[in-house]
Every structure is written in C-alpha cells, then in structure tokens.
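*Asks:* Generate a structure from the sequence data that follows.
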Amino acid sequence: MKTKNMKKKMLLLILATTGLFSCKQGSKSEEGAGAVEVSNSKEKGKGQKLLSNPVYKFIDTQYKYVDAAGQHLIIENSLPKGGLKYTAPDGKVYVYAVFWTRITNETVNPFTLTIDFPVDSFEFPSSPERYFKILIPSDTMTLEKVSLFNYGLSNLKPFLDSAIHKPSSLKRTINPNESNVFYFVILSYKGVNGTLRTGLNLKGQDLFYRINDKVIACGKINLKDFTLQK
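*Replies:* So this is what the prediction gives:
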C-alpha cells in the first residue's frame, strides 16, 4: 500500500514539475512575443523621429513619381495655416488659408513647370454656395519659414487686395537635385464645412490641384513617362 502511495506521489510530483516547466516555456514565449512588439515600436520610433523634423510636421501629402530609369520627382503638400478673415476692397469678407508645395527634382535633367488659375471662383462640391479662389504669391518660400505665422508669407493683405480679381500663374525651372517651394493662398467665401486640405499632383505631364473634393486641372510639366510610385 505504501509502495502504491509512493508511486502516486512520485507521479504527481512529475506532473507538477512538467506543468511548471511548461508554464515557464509559455512565459518565455510571451516574452518573445513582447520582444517582437518592442522591436516594432522601435521601428515606429524611427518614423516618429523622422517626422519630428520641423518640415515633416507640416506636410500633409507626399507623392513620389518614378520613370523607367528609376529617376524620381517628389511633390510634397503642406497643411494649412491662417484661417483668419480677410476683407476685400469691395467689403466682401473671406477666410484665407496659406499652403505651400515643395517639388524636388531627383532626375539628371532640369524641368519646367507652369501653373495657371483663372480669376473665376470654384464651388466646393460638398459645400454648396461656398466658393473659393486660388492665388499664388510671388514671395519666395523657404523651409526655414515653416514654423512662422502663415509660413512666413508677409504683406498678405496688400497682395490679396491687388490679386483677388486677377488670374494667378507660376512658372519655375527646377534643376537636377534641387527643390523649389512656393505658396498657395486659398480665399474662401463663407468658409468651408470641415477641414480644408489641398495638394498638387501629377498625371502624365498634367498638374492637378485638389482642394478637398474638388480637383482642378492647373498646369503642365515638361517631363514624360513618370508614374506614381506605389
């Protein structure tokens, strides 16, 4: 009888030891999974570190285009600043927002882009009876200005007073391995429902400017066979 009891005790001890070992192995597996998570969070941290660059804090969209030779053209569009009221010389009240776009030429050739907006106002499809104009200041935008009020765009009211009833245009030549940054000012009559987002993008040789859900054909670029890189 004692022998049977001893055998039972030994069996229970073995089972308990095995169970404890299994728990420890499971615990190591959990730690292993946690280590992978930590690794992922470190990778995310690198991205966050990149985005901590003062410039990248203000970028809303980035489009990277590539040709068959692997050359790149990059278009980056900013978030808005401003959102204040502007009273035109005729007494009409608008809300303005300032944006900028940076185009980087990573090809071996210079290229020229042209942008033209009419004097006409456009209607927001999602906000009936709310209209906007697009104006292009001639001021030079530099990335050192990103943290400044209105991205450093000065003398805004005199510019708006003189440009509000005129078409806007831009022509820039960008050399290899160089960037060019320029402003856009959106004048909105009666404001807009929700957040205002804009962005310049390329399809073939044609440039398009998007303002929320409105897309406007606005210019050309003398480069061929560039497609959006996925």
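
*Asks:* rest of the way, CA atoms for contacts and neighbours
*Replies:* OK.

*Asks:* Show me what the longest strand along the chain is packed against.
*Replies:* Counting by DSSP state E, the longest strand found in the chain is strand 93-106. Where contact means 3 or more Cα pairs under 8 Å, 6 or more residues apart in numbering; DSSP states H and E, strand 93-106 is packed against strand 72-78, strand 81-87, strand 178-189, strand 198-203.

*Asks:* swap the cut-off to 6 Å and go again
*Replies:* Judged by 3 or more Cα pairs under 6 Å, 6 or more residues apart in numbering; DSSP states H and E, the packing partners of strand 93-106 are strand 72-78, strand 81-87, strand 178-189.

*Asks:* this one as well, want them side by side:
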Amino acid sequence: MRKSLIISILATTGLVSCGQGDTSTSVKVTKELEKSKTVMSVESQTRADVSNQKNVDTKYVYSDPSGHNLIIENSYPRGGLKYTDPFGEEYVYAVFWTRITNETNNPFEFRMGFSEDSYELKSTPDRSFKLFIPSDTITPEKEALVNYGLDLEKYLDYNFRKQADLVRTINPKDSSGFYVVILFNQGVNGTLRTGLNIKEGKLIYRINDKEITCGNINLKQLELKK
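*Replies:* As a prediction, this is how the structure comes out:
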C-alpha cells in the first residue's frame, strides 16, 4: 500500500512538471511569434516609407520661430499620354502631387489657384499649358497606381472650363497631399519638373523655368532651412 502511494505521488508530480514545461514552452513560442510579427510590421512600414520617398523629386523644409518645421514634398511626373477635351482638342498631360507635413503647433491654412487661361514656358514659348488642381487627396497607397490613382479623364471632362483652386487646412502634426495636372498643347522636349514652394509668405508653383505665384498662407514667419 505504501509503495502504491509513493508511486501515485511520483506520477502526479511528473504530470504537473510536464504540464508546467508545456505551458512555459507555449508562452515562449507565442512571444517569439508576436516579436516576429512586430519586426515584420516595422520592416514592412520601413519599406513603404522608402518606396514613397522614391516618388519625391524636391523637398523643402521651412522652420517657424519656435523651431518647428513645415515640409513640402513634390513628386516626379506621371502620364505623358494624350487627353482629348470635350471640344475635340488634344493635349499631352502630366500628373504631379504635392504633400505638406505640418510639424508646427499651429494649423497651416492655404489657398491656391491657377488661371483658366493658358501659360507659356520661357524656354519654349510655342508650348502653352493649363493647370488644374483636383480636390482629391493623394495618399501613400495611391502612389503606385497609374496617374497616382487619379481618375484623370473623369475629372478633366467635368472641370475643363473651370478655374482651378484649392483651399485646405492641415492641423498640427498632420499631413495632406493634393494633385496638380498639367495639359500641354504639344509634347515638351526634355525633362519636365514642377514643385510648390514658399517665398515671402506666398505660394509659388514652378514648372521648369516658369514660376507662378499661386496662393497665400496663414503662417508668415517661415524660413527655408539651408
């Protein structure tokens, strides 16, 4: 009887010990899986950030009196194909985007717009172009899509004869992006580059060698970082 009792106790102890070992191993495996998922998530986000930066052509960083930054990023072009307007005229289009990141402690408010009339490049006066600002917001997810995800033909068909303007407020520690569409009466020889920047409290949009004053901002003491 005594031997049976001892064997029973030892058997029970062994079962408990095995159970504790399994629980410890299970917890360890679970933690390793969670750690692995976290690392994969961080790596995926890092790759996405790097991919987004590949679309950035120019970047301007402005500092306010307290040392906080306002960042403007401008993209490379997409498009280069033909668009036929509702009246049968053909154009060559290019799609760009601008993203503004507000790291200041104040809302950043801006209003910008372009004339419905055509502009000309200084270097090639025979090339005239029109500018449009769709109200759509560009997001990182759209950057890999055709025309950066903009439904170009639908937008232009409806807005071709309308003046292009945009009003937007970007809250502190937030960012927002928008499109700019250019229609040329004929193809442009060489490289086409554009970009939004700030000069003396005004918004300036550059198309190659052409600069257009196109808007106002509420933050007046921003200085370009060298």
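
*Asks:* what's the closest of the helices and strands packed on strand 93-106 of the first structure to Ala16 of the first structure?
*Replies:* strand 72-78 (62.6 Å; Cα to Cα).

*Asks:* what range in the second structure matches the longest strand of the first structure?
*Replies:* Here strand 93-106 of the first structure aligns to the second structure at residues 90-103, judged by TM-score structural alignment.

*Asks:* how about the strands in the second structure?
*Replies:* 56-63, 69-75, 78-84, 90-102, 108-114, 119-120, 128-132, 164-170, 174-184, 194-199, 202-207, 210-217, 223-224.

*Asks:* would CSV of those strands with mean neighbour count and distance to Ser4 of the second structure be doable?
*Replies:* Formatted as CSV, the strands of the second structure follow (neighbours: other Cα atoms under 10 Å; distance: least, Cα to Cα, whole Å):
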stretch, mean neighbour count, distance to Ser4 of the second structure
strand 56-63, 17, 79
strand 69-75, 22, 79
strand 78-84, 15, 84
strand 90-102, 21, 77
strand 108-114, 18, 82
strand 119-120, 16, 101
strand 128-132, 20, 91
strand 164-170, 16, 79
strand 174-184, 19, 73
strand 194-199, 21, 88
strand 202-207, 18, 92
strand 210-217, 16, 89
strand 223-224, 16, 87
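
*Asks:* Tabulate these (TSV), appending distance to Asp49 of the second structure.
*Replies:* Output for those, formatted as TSV (distance: least, Cα to Cα, whole Å):
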stretch	distance to Asp49 of the second structure
strand 56-63	11
strand 69-75	13
strand 78-84	19
strand 90-102	14
strand 108-114	24
strand 119-120	35
strand 128-132	28
strand 164-170	21
strand 174-184	14
strand 194-199	20
strand 202-207	25
strand 210-217	28
strand 223-224	24
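
*Asks:* so which of the ones you listed gets nearest Val29 of the second structure?
*Replies:* strand 174-184 (38.1 Å).

*Asks:* what angle separates that closest one from strand 90-102?
*Replies:* Relative orientation of strand 174-184 of the second structure versus strand 90-102 (axes from the mean of the first three to the mean of the last three Cα atoms, to 10 degrees): 160 degrees.

*Asks:* mean deviation of strand 174-184 of the second structure from the first structure?
*Replies:* Following the fit onto the first structure, the mean deviation recorded for strand 174-184 of the second structure is 0.5 Å by mean Cα distance after the TM-score superposition for the first structure.

*Asks:* Over in the first structure, tell me which residue corresponds to Asn218 of the second structure.
*Replies:* That one, Asn218 of the second structure, aligns with Asn222 by TM-score structural alignment.

*Asks:* Please read the previous query as pertaining to Arg78 of the second structure.
*Replies:* Match for Arg78 of the second structure (TM-score structural alignment): Lys81.

*Asks:* Might you report the residue contacts of that match?
*Replies:* 97-98, 150 (Cα atoms under 6 Å, 6 or more residues apart in numbering).

*Asks:* And the strands of the second structure: which comes nearest Thr46 of the second structure?
*Replies:* strand 56-63 (15.9 Å).

*Asks:* longest helix of the second structure?
*Replies:* helix 2-53 (DSSP state H).

*Asks:* Just give me how far that helix sits from the chain centre.
*Replies:* Mean-position distance between helix 2-53 of the second structure and its chain equals 40 Å (Cα atoms, centre = their mean, to the nearest Å).

*Asks:* what angle do that helix and strand 69-75 make?
*Replies:* For helix 2-53 of the second structure against strand 69-75, the angle by the same axes, to 10 degrees is 70 degrees.

*Asks:* Check which helices and strands helix 2-53 of the second structure is in contact with.
*Replies:* Counting by 3+ Cα pairs under 6 Å, 6+ apart, helix 2-53 of the second structure packs on no helix or strand.
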